[in-house]
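S.K.: Pasting a predicted model and its sequence here:
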Amino acid sequence: MQVVSEREGSGHIARENWSNKRDYVLSMIGYAVGLGNIWRFPYLTYKNGGGAFLIPYFTMLLVTGLPLFFLESSFGQFCSQGPINVWRAVPILQVYCNINGTLTEMVQTCNPADKVKMDVQSPSEYYWDNVALQRSSGLEETGPVVWHLALCLLLSTLLAGASLIKGIKSSGKVVYFTATFPYVVILILLIRGVTLEGASEGIEFYIGSQSNLTKLSDAQVWKDAATQIFYSLSIGLGGLMALSSYNEFHNNVFTDTLVVSITNAATSIFAGFAIFSIMGHMAHVYKLPVTEVVKEGFGLAFIAYPGALTKLPISPLWSVLFFFMILIVGLDSLFAEIEVILTSLQDAYPKVLKSRRPLLTIATCSFLYLLGLPCVTRAGIYWVTLIDSFVATWVVLFLVLLEIVGVSYLYGVNRFINDIEMMIGKKSPHFWLWWKACWLFFTPFILLVILVWSLWTFAPPTYGDIHFPSWGLSLGWCMLVFVLMWLPIGAVYHLTKAKGSLLNRLTSVCAPSEDWRPYLERHRKESHPEDQGVHRANNPNEADDNSDYQL
């Protein structure tokens, strides 16, 4: 870790940087590669035409995933601030990350709306429902906290807190293990899987001769590809901005975007082979088609796949490896999700919180643990499904649409490109043609289509064949309204604080604020020459000119 403490210009509290580029890249890979890569992508590939699904998948990576990842990473690196202060660039949207970083990210990797009901329960399904979850009959029957789930939640929270308590100095080293170990396990499972009898049947259904190119004419296939890219890269949750804000100013964020995004996509494909080789063996053992042993989401990760592992020699070994991998992948994402909150709070109140990182980490983790307790009751799986259906999907889509509109149209795509070129060097106009087309047209259009389609085709959520009560659905809508209502409230607040006529105020809050700039003075001199000499108001959260830590 390095600490920013230069004596140039007006003062700021010191801010960390990554010790080296490896810490950052591994942290980003650990954050982006989540549970959805392992349990959702393989099912979507099988469901949507096998190998044919890779065509829309990589198309959507090109027109939505890469542009959004590049945008968020560049934005955070330019100002070296977290996901709240970064919106000084467009003050009318500055309330954005207060919502985004705390209420949606904790359920984002779940995607739990699965069909897990079978006519006859398998042993693994019985264990999942009656032992692991102790699942009640519905949302209305909350029941007590399931103590072993509460202890698991406590363990994961303690591990995350211990890794983050010293900032990126500690978490940047932890990811050397947590970001790489899952690949070792996937490789071991793949080698074991392909040597099993019947493995070829599973791989054939996954990406082999069963590929169905006619699926490409189905619009649902393209929607599935876009949403999988969107969520697997963890776009819109604030983590990309928070982690990139600790980069050196001249770090090549474009190269990082390519490395992390391509690694994420390759991981999904790689994990699919490990999953489906063993599922093919399971189908062979049970004398069933692969279609009857494959499940989605929780059903694949906690019912079908563990059931298949029990059929292998030395089954406890494979089960321990698999579930330890699931734990590590989840922790990697949790690290970044909590770091979003810590970074945002420290950047917003540096005088108070910068020197109290351990206390802030403990308080944040404790609060998040208490928030998670309803999800480890006997009705917890229903609460997770409800929150995911109403908050984690629509809200993130809507907020990222606002994000790209705010950067491309309010802040200005040409100004944003100038900011990026300050960091990575000048590029030819041809280099930016594709990125401008995506930021201005392709990506916002696709996001809008997905959002409208999701609302148009909305059906009340269920868990298997269990429907939610009317009061539960009403509560879901209330959660949605509660999250989104802060956007107009924040906009009105900024308008009332501005001066002049209504038009002047609106223009003012849609333009960069006076304290929007790179963190260090030497980099500010490179920033927008037309702004030089313009008086900038002091940020009330910044240190004064006599601070021990100067820019």
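M.R.: Arrived safely, thanks for sending.

S.K.: going forward, measure contacts between C-alpha atoms and count neighbours the same way
M.R.: Fine.

S.K.: which residues of the stretch 151-300 of the chain fall in helices?
M.R.: With DSSP state H, counting those that start in this stretch, the ranges of helices along the stretch 151-300 of the chain come out as 168-178, 181-194, 199-207, 219-232, 239-244, 253-286, 298-299.

S.K.: Point out the one among the ones you listed that comes closest to Ala363.
M.R.: helix 168-178 (17.7 Å; CA to CA).

S.K.: okay, pairing it with this:
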Amino acid sequence: MASPSEAAHPPEAHRGAFSSRRVFILAAIGSAAGLGNIWRFPYVAYENGGGAFILPYLVALLGAGIPFLLFDYAIGHRFRGSAPLSFRRMSRTGEMLGWWQVGICAVIGVYYAVIIAWALRYTIFSTNEAWGDDPNGFLFGEFLQVADPGIGLDFVPGVLVPLILVWVVVLVILGLGVQRGIGAASVVFIPLMIVAFLALVVQALFLPGAAQGLNALFTPDWAALADTGVWAAAFGQIFFSLSVGFGIMITYASYVGRRTDMTGSGLVVGFSNSAFELLAGIGVFAALGFMAQANGVSVDEVATSGLGLAFIAFPAIISEAPAGALIGVLFFGTLVLAGITSLISVIEVVISGVRDKLDLSRTAATLAVVVPSGLVSVLLFATTTGVPILDTIDYFINRFGIVLVAVVTVLVVTWAYRELPDLRAHMNLTTSFPLGRWWMVLVGGLTPLVLTFILVQEFRDALAEPYGGYPAWLLTFLGWGSAVGVIVFAIVAALLPWSKRTRLDKPASLVTVTSDRSSGKAER
């Protein structure tokens, strides 16, 4: 016989669910361990004290990263919905926060897929070193055919075809559902990604000059610890790499059984993500050490991050290294796997929100989200002006989208809705690692302070100097426009009515359920 709580809220199968805690953990690791772990962390660590950076990194992980991860888990697991529905069930005024996060994920998804398409193409290029003697010229010239912003919007066939393939893969995975799609893909892709990257690291460690690169990465600069910018970099790296603050972990946690140990799961995901980042640092700098020795220069002259590392520095390494083709296939193949598992988590936030709002089937919601996202992705980023558009939107949506919504969300939930005690009690009911008051202090106090500091610093930098030297129209309409646009979208989406079949009342608390059971009452 169904309990009143079950009658008020559809069964888990209606939305989908992960079959086990293990599958959920793999999916969460897949979301967290993305492109930034491989091409951003090594350089951030190198630039901010080398070996000494490990100290602020660990402080950031334990003091803000994992606590915020558990904050997201608690919201999704307690309120059993997408980001908009979870916040709506928390408070009638909270829905906009969820749609803000959905909007950010929609924007990120349309350009993130493009980078995966580039990596897919470079996996093939690695077999014959198609970039020749000039990886930089090949990337921006023959491959991407980059035009000055505003000059050309011609399609680039070399990007168009793999980009369409990426969206087809995403459509199939997400169309299959939470377990048969996301869960099954994570069970296959994550172990494969780890094996491939371990093979890459081992190969890199045997390159001549690898020790020089590792020495450059891990030699500590203790004086750097006195620089607040180094600490801000550590918190920023942790925050972005864990996929927290913009709806992903809220959504994934809503697909987990009610009596799952969420705090223990969070610790596994947090430390696994950091272990992968450390492994990436070792592999990347071992390879950069080889490149430096081969060219007779110091490591700092070849060290870089982002697109420059992946699509310029590594192709140069592949061209000179023994078994270069193998290194290339492993490196770019890992980027593809890491990118796909992250992309499906980003798009799932949007699909989940649309499903809950309109009460659509999985197939209908997936088509309604993925097809338009793919079209926008192709029209904007598979063109000769795709690179500057991508670079601009990525910069602004990360700095003034993700960070801002995270600060606002944690402050509202903590100080306006006063939900932290309830969330802590919920998490502690089925936990292997109880959350004390220290967790509420870290989430409601330290985290917003640090993120606000980072946000103010980024805002000052953006006003002081035009980002990337791009024209004002590009920064205004696509940069600031994307950051403001997601807020406008959130307001409009929150004003639209919910489907009459979507229940908006707060689910029964596990605390109440357990109390009733201990008194011999029926679960409600």
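M.R.: Looks like it arrived, so ask away. Note that this is a predicted model, so its numbers are computed, not measured.

S.K.: circling back to that earlier point, who wins for proximity to Asp419 of the first structure among the helices of the stretch 151-300 of the first structure?
M.R.: Among the helices of the stretch 151-300 of the first structure, helix 253-286 comes nearest to Asp419 of the first structure, with 11.8 Å by CA to CA.

S.K.: residues in the second structure aligned with the closest one?
M.R.: The aligned range for helix 253-286 of the first structure in the second structure is 262-295, by TM-score structural alignment.

S.K.: The matching stretch vs the first structure - mean distance after superposition?
M.R.: Stretch 262-295 of the second structure, aligned to the first structure and superposed, deviates on average by 0.7 Å (mean CA distance after the TM-score superposition for the first structure).

S.K.: Show me which positions of that stretch end up buried.
M.R.: 262-270, 272-274, 276-293 (16 or more other CA atoms under 10 Å).

S.K.: related to what we said a few turns ago, could you dump the helices of the stretch 151-300 of the first structure to CSV with distance to Ile446 of the first structure?
M.R.: As requested, those are exported to CSV (distance: least, CA to CA, whole Å):
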stretch, distance to Ile446 of the first structure
helix 168-178, 33
helix 181-194, 32
helix 199-207, 26
helix 219-232, 8
helix 239-244, 21
helix 253-286, 19
helix 298-299, 28
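
S.K.: closest one to Gly50 of the first structure among those helices?
M.R.: Gly50 of the first structure sits nearest to helix 199-207 of all the helices of the stretch 151-300 of the first structure, at 4.5 Å, using CA to CA.

S.K.: That closest one to helix 253-286, inter-axis angle?
M.R.: 130 degrees (axes from the mean of the first three to the mean of the last three CA atoms, to 10 degrees).

S.K.: starting at the chain centroid, how far to helix 199-207 of the first structure?
M.R.: In terms of CA atoms, centre = their mean, to the nearest Å, the centre of helix 199-207 of the first structure is set 29 Å apart from its chain centre.

S.K.: List the contacts of it.
M.R.: Residues from elsewhere that reach helix 199-207 of the first structure (CA atoms under 8 Å, 6 or more residues apart in numbering): 42, 45-46, 50-52, 193-194, 210-211, 272-273, 276-281, 283, 290.

S.K.: same thing with stretch 261-278 of the second structure?
M.R.: 21, 25, 28-29, 32-33, 37-38, 41-42, 61, 65-66, 69-70, 73-74, 241-242, 427, 430-434.

S.K.: try 7 Å this time
M.R.: 25, 28-29, 32-33, 37-38, 41, 66, 69-70, 73, 427, 430-433 (CA atoms under 7 Å, 6 or more residues apart in numbering).

S.K.: Among the residues you listed, name the buried ones.
M.R.: 25, 28-29, 32-33, 37-38, 41, 66, 69-70, 73, 427, 430-431.

S.K.: from those, which ones fall inside helices?
M.R.: Counting by DSSP state H, these place Ile25, Ala28, Ile29, Ala32, Asn37, Ile38, Phe41, Ile66, Leu69, Leu70, Tyr73, Met427 in helices.

S.K.: Relative to Ala223 of the second structure, how far out is the third one?
M.R.: Yep, that's Ile29 of the second structure we're talking about. Counting by CA to CA, to the nearest Å, the gap from Ile29 of the second structure to Ala223 of the second structure is 33 Å.

S.K.: do the same with Phe41 of the second structure
M.R.: 20 Å.

S.K.: next one: Leu171 of the second structure
M.R.: Distance from Leu171 of the second structure to Ala223 of the second structure, by CA to CA: 49 Å.

S.K.: Now check the first structure for the residue matching Ile487 of the second structure.
M.R.: Using TM-score structural alignment, Ile487 of the second structure lines up with Leu484 in the first structure.

S.K.: Next secondary structure after the helix or strand harbouring Val481 of the first structure?
M.R.: Element membership for Val481 of the first structure (DSSP states H and E) is helix 470-484. Later in the chain than helix 470-484 of the first structure, the nearest helix or strand by DSSP H and E is helix 486-497.

S.K.: and that following helix, what does it pack onto?
M.R.: helix 502-509 (3 or more CA pairs under 7 Å, 6 or more residues apart in numbering; DSSP states H and E).

S.K.: what angle separates the helix it packs on from helix 486-497?
M.R.: Interaxial angle, helix 502-509 of the first structure versus helix 486-497 (the same axes, to 10 degrees): 110 degrees.

S.K.: buried residues in helix 502-509 of the first structure?
M.R.: Buried-residue list, helix 502-509 of the first structure, by 16+ other CA under 10 Å: Arg505, Leu506, Ser508, Val509.

S.K.: do the same with stretch 12-28 of the first structure
M.R.: By neighbour count on 16+ other CA under 10 Å, the buried set for stretch 12-28 of the first structure is 12-19, 21, 23-28.

S.K.: Next: stretch 53-60 of the second structure.
M.R.: Counting neighbours by 16+ other CA under 10 Å, one finds that the buried residues in stretch 53-60 of the second structure are Phe53, Ile54, Pro56, Tyr57, Leu58, Ala60.
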